[in-house]
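Sequence isn't available, so here's the structure alone:
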């Protein structure tokens, strides 16, 4: 039986900073720019930057603390899912339910990471069977990206009303 690790994150009031905990011990953080969807994640001694590229066919570059490209994320705009390509492996990011309120990362063998935001959207949990700072960083980044994208979609009717 595989061992699962459970992590939790909490967002600051503005939502641009998140702190990652394991058993109430701070192990990492995410700082993001919601307008560009870029972010920097630090977990223990590892650091990763996520740089969003492209307008009509968006993808995100993943770089390590030395600035080396170690992977990318390509998005499927119709499903909200994504393909995560790392140097040595590919993963799929997809929803765990039809309400798109929980997410998962899986490889060819099955589910590795489960991401469950809280109802209030100010935090949540990440459950992982792989003890990988990189996969934790990707999970934290993707849940943040989903939250920002939902927020932007929610603002479209307001902007439409203001224009007319």
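In hand now; what should we look at? From a predicted model like this one, the values you see are computed outputs, not experimental measurements.

Every contact and neighbour count from this point should use C-alpha atoms.
OK.

Confirm for me that residue 9 is in contact with residue 24.
No - under the criterion of C-alpha atoms under 8 Å, residue 9 lies out of contact with residue 24, with a separation of 9.9 Å.

So those two - more neighbours on which side?
Between residue 9 and residue 24, counting by other C-alpha atoms under 10 Å, residue 9 is the more crowded of the two (22 against 10).

How about the more buried one, nearest residue that isn't a chain neighbour?
residue 20 (4.4 Å; C-alpha to C-alpha, 6 or more residues apart in numbering).

Using the three-state scheme, assign the one you found.
Taken by DSSP: H, G, I helix; E, B strand; the rest coil, the conformation at residue 20 corresponds to strand.

just checking, it touches residue 26?
Yes - judged on C-alpha under 8 Å, residue 20 makes contact with residue 26 at a distance of 5.9 Å.

mind checking the end-to-end distance for stretch 116-126?
6 Å (C-alpha to C-alpha, to the nearest Å).

structure B:
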């Protein structure tokens, strides 16, 4: 059985709204000027806390501030390894334009997503809320990192000219 979620986000908004059957069931929001994001889905709250500089990792904490998972990113920004308890899940882009991604594990978990800048769909064979929210978080993380790299790359010629 497959379940289809949708999400929407304004271009300059820092929150993803997650819908099931046209009813909002979740939210993923970045905290401004922070390395944390808050997520909520079906009444459960989570905090995504990113640490590190060159080799970043994200801890996933529940509403009791207990560690429930961790995300490790690869250097090419096209794959992530997610640990949720004993489960190991692989998140990866499934096309060259980075508009589609999927998640899978050894238990048969399958989550597929396609997106534009402001909206997307998530189709899954599970009702595992934390996996769905984590997949959307990883997507947002890689989008933000891409923007940072573009800004730095455009600033390098300016800095070298001034020096």
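Done, it's in. These figures come from a predicted structure and were not determined experimentally.

TM-score for this pair?
Once superposed, chain against chain, the TM-score is 0.89 (TM-score structural alignment, normalised by the length of structure 2); 160 aligned residues with a C-alpha RMSD of 1.7 Å.

before we move on, back to that, burial count for the residue nearest to residue 9 of structure 1?
Taking other C-alpha under 10 Å as the criterion, the count of residues near residue 20 of structure 1 is 26.

what do we get in structure 2 for it?
For residue 20 of structure 1, the equivalent position in structure 2 is taken to be residue 18, counting by TM-score structural alignment.

Residue 38 of structure 2 and residue 138 of structure 2: what is the separation?
In this structure, residue 38 of structure 2 and residue 138 of structure 2 are separated by 13 Å, where distance is defined by C-alpha to C-alpha.

Kindly report the same for residue 51 of structure 2.
14 Å.

and if you look at residue 13 of structure 2?
The separation that residue 13 of structure 2 has from residue 138 of structure 2, given C-alpha to C-alpha, amounts to 17 Å.

Could you check which of the two has the larger neighbour count?
In this view residue 13 of structure 2 and residue 138 are compared by other C-alpha under 10 Å, and residue 138 has more residues nearby, 24 against 11.

That one matches what in structure 1?
In structure 1, the residue matched to residue 138 of structure 2 (TM-score structural alignment) is residue 142.

what packs against the helix or strand hosting its match?
Assigned by DSSP states H and E, residue 142 of structure 1 belongs to helix 133-163. Helix 133-163 of structure 1 sits against strand 38-43, strand 46-53, strand 110-117, strand 123-128, with contacts defined as 3 or more C-alpha pairs under 8 Å, 6 or more residues apart in numbering; DSSP states H and E.

Near the residue found closest to residue 35 of structure 2 once you drop the neighbours it is linked to in the chain, how many residues? Count them for me, please.
With C-alpha to C-alpha, 6+ apart as the measure, residue 50 is the residue that lies nearest to residue 35 of structure 2, at 5.3 Å, once sequence neighbours are left out. Burial measure for residue 50 of structure 2: 19 neighbouring residues, criterion other C-alpha under 10 Å.

ok, the residue in structure 1 that residue 50 of structure 2 lines up against to residue 101 of structure 1 distance?
Across the two structures, residue 50 of structure 2 finds its equivalent in residue 52 of structure 1, going by TM-score structural alignment. Separation of residue 52 of structure 1 from residue 101 of structure 1 (C-alpha to C-alpha): 23 Å.
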